[in-house]
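K.L.:
Structure here, sequence nowhere to be found:
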């Protein structure tokens, strides 16, 4: 509404609450009369990528696409976290009597407690694909004590300890010089605990500048000191797991935001959850879910895992071709625009 007021479609005093709410109600009635509805549109969702996210996507596609068909490609280890609810099932009762107007389908309100799990998935040119470092756990003694977002069940300390376990398993399996692929979760990018933060006292930031040999005049405000430090930290201090991986000879590759479809382990999660969900009935106890989940992981065949990877590789190829075509069209457009400008100059 503020925008409509700015472009003179509406005229009201934004500082007057009575006018503001009166105008809002009028706009709502108008939109309703025009047939607009509140809520999400049915169908697929799309994201408008920021420039930074688009650049991250392009860099990831270029890097991963380059190794798809090479004979000397590195081992790639995909990692991710997920969860499954006590009452998760892959089927729903959909049979109903169309003449029964009293019976209405209701949405489940209680999904029960959940098991969180984290694992890695190996894709190798010389070894069978497999699941590594699987860990399944609950995050609270009751449903009420669990965070709403399952990512809240993971933290830096837990993930660093799990990542060390993964590196140890990779070493035991003689997996060297691997690419470890993971998403941009906050705890994946945690810096060492000694790294200064913007919330620290000014004296701490001054000492940090001295420790990092950052030149200051002594007259800077705290915000200016943090600006100097944040620039240095971004350029010189690596996330803990990146440093851990590099010390073992591996590289960490972060997937681009909003592109979970480029993570083959997501498809593995769907396979595993589907197997657990198909076994659910009203008598299923919470501990049985873990037993079935462990069995579902154990039943994964190397060919099934490899198939998930191949599916994503096909998507990578298509996306790479699309981006290359976009570049070619933009180059042609720029060249045509340049020629047009030259012709105009000649005519003058």
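P.N.:
Thanks, I have it. Here the structure is a predicted model, which is why all the values come from computation and not from measurement. Numbers count the residues shown, from 1 in each chain.
K.L.:
from here on, contacts and neighbour counts on C-alpha atoms
P.N.:
Will do.
K.L.:
Which other helices and strands does whichever strand or helix holds residue 293 contact?
P.N.:
Element membership for residue 293, per DSSP states H and E: helix 286-298. For helix 286-298, the contact count by 3 or more C-alpha pairs under 8 Å, 6 or more residues apart in numbering; DSSP states H and E identifies helix 264-277 as packing neighbours.
K.L.:
The helix it packs on versus helix 286-298: what angle between them?
P.N.:
For the pair helix 264-277 and helix 286-298, the angle between their directions (axes from the mean of the first three to the mean of the last three C-alpha atoms, to 10 degrees) equals 130 degrees.
K.L.:
So which bits of helix 264-277 are buried?
P.N.:
Of all the residues in helix 264-277, those buried under the rule 16 or more other C-alpha atoms under 10 Å are 264-269, 271-277.
K.L.:
Export the residues you listed as a markdown table, with columns for distance to residue 133.
P.N.:
Shown next, in a markdown table, are those (distance: C-alpha to C-alpha, whole Å):
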| residue | distance to residue 133 |
| --- | --- |
| 264 | 17 |
| 265 | 14 |
| 266 | 16 |
| 267 | 18 |
| 268 | 15 |
| 269 | 15 |
| 271 | 18 |
| 272 | 16 |
| 273 | 18 |
| 274 | 21 |
| 275 | 20 |
| 276 | 20 |
| 277 | 23 |
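K.L.:
So of those, which two are at opposite extremes in space?
P.N.:
Comparing every pair within the buried residues of helix 264-277 by C-alpha to C-alpha identifies 264 and 277 as the most remote, at 20.2 Å.
K.L.:
list the buried ones in the helix holding residue 293?
P.N.:
Within helix 286-298, the residues that qualify as buried are 289, 290, 292, 293, 294, 296, 297, counting by 16+ other C-alpha under 10 Å.
K.L.:
And these, which is closest to residue 135?
P.N.:
Each of the buried residues of helix 286-298 was checked against residue 135 using C-alpha to C-alpha; the closest is residue 294, at 9.6 Å.
K.L.:
quick one: the closest one and residue 275, what's the gap?
P.N.:
Counting by C-alpha to C-alpha, to the nearest Å, the gap between residue 294 and residue 275 amounts to 11 Å.
K.L.:
same check, this time on residue 133
P.N.:
Residue 133 sits at a distance of 20 Å from residue 275 (criterion: C-alpha to C-alpha).
K.L.:
take the one below as the second:
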């Protein structure tokens, strides 16, 4: 919600979708850059933090099919969360580091720095960003589907019955 209390991410997304469609119809493809206003973004999924209860962390790990030992303590479970959460920025780094690796040996740190800056400037473009965004969206959809298809412990299922009526 913005500081006036009358605008949130849901309203923004609706307006922004309409704006994008209108711009595309009138002008073709356009690039739009936004600031970090709170209503320009929202979390699709709440990722556990140090203030999250241990049981909720366990549920998050289980929902994401991440194996763990029941003996792990909360800090160790949080390490697993950090290792497995989606990090789209890692895709950007992979492109940049790949360029540095392909450029061969470097005589000094300044050479590496310049290669990094050139890679950011020349290789990280809207096509790369869009590809990473699509990959992240695909993963998010897979998480939602996994969550929807998962049976919770104690949840009744048609596959198994506690009664002898089926015999």
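P.N.:
Cool, got the structure. Owing to the predicted nature of the structure, the values given are computational and were not obtained by experimental measurement.
K.L.:
What value does the TM-score take for this pair?
P.N.:
Here the superposed chains carry a TM-score of 0.48, computed using TM-score structural alignment, normalised by the length of the second structure; 108 aligned residues with a C-alpha RMSD of 4.0 Å.
K.L.:
What's the local residue count around the nearest residue to residue 74 of the second structure once chain neighbours are set aside?
P.N.:
With C-alpha to C-alpha, 6 or more residues apart in numbering as the measure, residue 54 is the residue that lies nearest to residue 74 of the second structure, at 5.6 Å, once sequence neighbours are left out. Neighbouring residues of residue 54 of the second structure were enumerated by other C-alpha atoms under 10 Å; the total is 17.
K.L.:
next one: residue 322 of the first structure
P.N.:
Under the neighbour criterion other C-alpha under 10 Å, residue 322 of the first structure is assigned a count of 12.
K.L.:
cool, the one 4 residues further on as well?
P.N.:
The local packing count at residue 326 of the first structure equals 12, with neighbours defined by other C-alpha under 10 Å.
K.L.:
Tell me if it really is in a helix.
P.N.:
Yes - counting by DSSP: H, G, I helix; E, B strand; the rest coil, residue 326 of the first structure is located in a helix.
K.L.:
Quick check: buried residues in stretch 293-312 of the first structure?
P.N.:
Of the residues in stretch 293-312 of the first structure, those buried by neighbour count under the rule 16+ other C-alpha under 10 Å are 293, 294, 296, 297, 300, 305, 306, 307, 308, 309, 312.
K.L.:
Most widely separated two among the residues you listed?
P.N.:
Taking C-alpha to C-alpha, the two most distant members of these are 294 and 312; they sit 24.8 Å apart.
K.L.:
about what we covered before: will you turn the buried residues of stretch 293-312 of the first structure into TSV that also has distance to residue 327 of the first structure?
P.N.:
TSV is the format used below for these (distance: C-alpha to C-alpha, whole Å):
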residue	distance to residue 327 of the first structure
293	45
294	46
296	44
297	42
300	40
305	33
306	31
307	30
308	29
309	27
312	22
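K.L.:
Just give me the closest of those residues to residue 223 of the first structure.
P.N.:
residue 312 (44.0 Å).
K.L.:
packing partners for the helix or strand containing that closest one?
P.N.:
Remark: residue 312 of the first structure resides in helix 302-347, with elements defined by DSSP H and E. Helix 302-347 of the first structure sits against helix 51-65, strand 114-123, helix 264-277, with contacts defined as 3+ C-alpha pairs under 8 Å, 6+ apart.
K.L.:
As CSV, the ones you listed with distance to residue 33 of the first structure would be great.
P.N.:
Compiled in CSV, these are given as follows (distance: least, C-alpha to C-alpha, whole Å):
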stretch, distance to residue 33 of the first structure
helix 51-65, 38
strand 114-123, 44
helix 264-277, 42
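K.L.:
Wasn't residue 78 of the first structure part of a helix?
P.N.:
No - under the criterion used here (three-state DSSP), residue 78 of the first structure is strand, not part of a helix.
K.L.:
So it is in contact with residue 130, correct?
P.N.:
No - if you go by C-alpha atoms under 8 Å, residue 78 of the first structure and residue 130 don't touch, sitting 10.7 Å apart.
K.L.:
Tell me which of those two has more neighbours.
P.N.:
Taking neighbours as other C-alpha under 10 Å, residue 78 of the first structure and residue 130 compare with residue 78 leading, 23 against 20.
K.L.:
tell me the contacts of that one?
P.N.:
If a contact means C-alpha atoms under 8 Å, 6 or more residues apart in numbering, then residue 78 of the first structure has 120, 121, 122, 123, 180, 181, 182, 263, 264, 265 as its contacts.
K.L.:
again with residue 116 of the second structure
P.N.:
Under the criterion of C-alpha under 8 Å, 6+ apart, the neighbours of residue 116 of the second structure are 96, 97, 99, 100.
K.L.:
from these, which would you call buried?
P.N.:
Looking at these with 16+ other C-alpha under 10 Å, the buried ones turn out to be 96, 97, 99, 100.
K.L.:
Against residue 63 of the second structure, how distant is the first one?
P.N.:
Taken as C-alpha to C-alpha, the spacing of residue 96 of the second structure relative to residue 63 of the second structure amounts to 32 Å.
K.L.:
got the angle for the helix or strand hosting residue 132 of the first structure vs helix 264-277?
P.N.:
In this assignment (DSSP H and E), residue 132 of the first structure forms part of strand 130-137. Relative orientation of strand 130-137 of the first structure versus helix 264-277 (the same axes, to 10 degrees): 60 degrees.
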